[in-house]
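In: sequence isn't available, so here's the structure alone:
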């Protein structure tokens, strides 16, 4: 077979889904149904016990607002946080913001009460976040509670997006099994596993590492987590930057995470939103490059000319797929706005 025919055959196999590769951002799917891609460039935690902060969410430009039951809420405030979250879910129109709730971990002993109260609310969150998932037993336990509490709501077909946290050495080692288990429950219709979050500070504590602004101590875990998440076509949310006054470090970390392949970053303060959103949004030059490359690709592919050069570089399929990913991400972001 000639190189031209090989290139053409490869293109047809990789670009056969309505003109868009399922590997592209926004087009991944379980075998049961396509999932709408929800941009989560910024994943911001808002403490559930603070009604004043919760009511400010619609004014924020964050992609995902996490109503917090876990680390951001003191043990003495957990019950208050649950009640407040139920109230806010009914009271606020979140508009284009992904409304999420982070419950406590299985190991905390608080998750059952969290889900019992929050899933009894008149309106429910679009996304549920479960922290500190170290093994499949914990995900099984969480899922059993989810099933039970959802089944109590006989009038609804509630099926939230699910995002799990990797926050320990054990979790990193068990990540593939955890994801496979989550995808199996997704097929069963309990929820839709949609992403993975890297909980860097708990991870450092677990392995005895010293946290630095350069994050060199986390390079292996960061790369392992994003690679594994993307292998299963899931979103990957990068570590939090805890120094809210250090915008330079925040920008550096955000751009680095975006280059690694992360789709977004955790944030803890409104002052971090614009910096992170910008870092995880393709630049004008990048969008222009992707648009022109795909125009050139389509012209050459339709004419049967095979491989071609663009701006002095030989173009192969990984670059074509990268261009498609960029334009699909921009489309998803625009749809949110």
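Out: Yes, it's here. Since we're looking at a predicted model, the values are computed, not measured. Residues are numbered from 1 along each chain as shown.

In: drop to CA atoms for contacts and neighbour counts, all remaining ones
Out: OK.

In: pull out the buried residues from the helix or strand residue 53 falls within.
Out: In this assignment (DSSP states H and E), residue 53 forms part of helix 51-55. Within helix 51-55, the residues scored as buried using 16 or more other CA atoms under 10 Å are 51, 54.

In: quick one: the helix or strand containing residue 80 to chain centroid distance?
Out: Residue 80 is located in helix 78-91, with elements delineated by DSSP H and E. Between the centre of helix 78-91 and the centre of its chain there are 24 Å (CA atoms, centre = their mean, to the nearest Å).

In: try it against this one:
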């Protein structure tokens, strides 16, 4: 497997907006300051009733270009329905209505490499009917939501990597569907999800993509949200799913490096650069022995800071 490092759009907060609800779509423009998310998913999947799918597609097609123009610092992705739903082809007809390629697509319930290949085939057929030409692969955000999907991550991610039409940039952990798939009970501290979360992060890092953590469903509990976000950040997640506007600021703050961390990382890398000239290995920084794993951590902090700025 060959993975080339690249800078990705920051996705500290993934905020869902159902495509069937024009009121909520219009409210996006009213978000301001620290409450503006990095990433918005205009949803055709779980957030939309089956009877409202057609209306949701029309709403997204009619508002997509305007949202991108009005909010240039937000990436607007379209979450289509899964391959297994039978709705994917109809969802991708939206692409014909757009003036340009979408900023991002989100593919839920990725369970196997076979599903990935079916998605790519359906997507490539849809591209052939668009009035615009694909100049670069469209960013893709995958969702791992079942035990089968978790076990097949490596093969699924490799299948995405092999496609010339899409660029895999992030993967999302669908905690509620995963809990149901393994027959567990959702707890406050999420101990039943720890293995799955760590495995998803490991695969994300191996493929050099972002890892977006579970939803905090008790959205009025901001203290709990902060603790859960910090837990995810400490596990290696780079962002978190958000279902309420009041949660955006907290999540994006937690998933941004603090000034203290940025200063530590900057000074460490400066000293490392000087020390490296000597040809020696570990060195002492602020009274502690520093080796390459800590240098890598410092580099990660600087990359995270630049992506969020």
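Out: In hand now; what should we look at? Because the structure is a prediction, the values reported are computed rather than measured.

In: hang on, the earlier thing: contact partners of the helix holding residue 80 of structure 1?
Out: 47-51, 54-55, 67-69, 73, 114, 117-118, 121-125 (CA atoms under 8 Å, 6 or more residues apart in numbering).

In: quick check: the helix holding residue 53 of structure 1 compared with structure 2, mean distance?
Out: Helix 51-55 of structure 1, aligned to structure 2 and superposed, deviates on average by 1.7 Å (mean CA distance after the TM-score superposition for structure 1).

In: the next helix or strand after the helix holding residue 80 of structure 1 aligns to what range in structure 2?
Out: The helix or strand immediately downstream of helix 78-91 of structure 1 is strand 98-102, counting by DSSP H and E. Aligning strand 98-102 of structure 1 against structure 2 (TM-score structural alignment) gives residues 75-79.

In: average gap between the matching stretch and structure 1?
Out: Mean deviation for stretch 75-79 of structure 2: 0.7 Å (mean CA distance after the TM-score superposition for structure 1).

In: what comes into contact with that stretch?
Out: With CA under 8 Å, 6+ apart as the test, stretch 75-79 of structure 2 has contacts from 9, 38-45, 64, 67-68, 102-108.

In: in structure 1, what residue spans correspond to helices?
Out: Along structure 1, the segments classed as helices by DSSP state H run 3-14, 51-55, 78-91, 111-118, 136-152, 169-187, 200-207, 219-231, 247-260, 273-279, 284-303, 317-336.

In: which part of structure 2 matches the first one?
Out: When structure 2 is aligned by TM-score structural alignment, helix 3-14 of structure 1 has no counterpart there.

In: so that helix versus helix 317-336, what angle?
Out: Helix 3-14 of structure 1 and helix 317-336 are oriented at 30 degrees to each other (axes from the mean of the first three to the mean of the last three CA atoms, to 10 degrees).

In: between helix 284-303 and helix 3-14 of structure 1, find me the angle.
Out: 120 degrees.

In: wait, isn't residue 280 of structure 1 in contact with residue 254?
Out: Yes. Assessed by CA atoms under 8 Å, residue 280 of structure 1 is found in contact with residue 254 at 7.3 Å.

In: returning to what we had before: which of the contacts of helix 78-91 of structure 1 count as buried?
Out: 47-51, 54, 67-69, 73, 114, 118, 121, 124-125.
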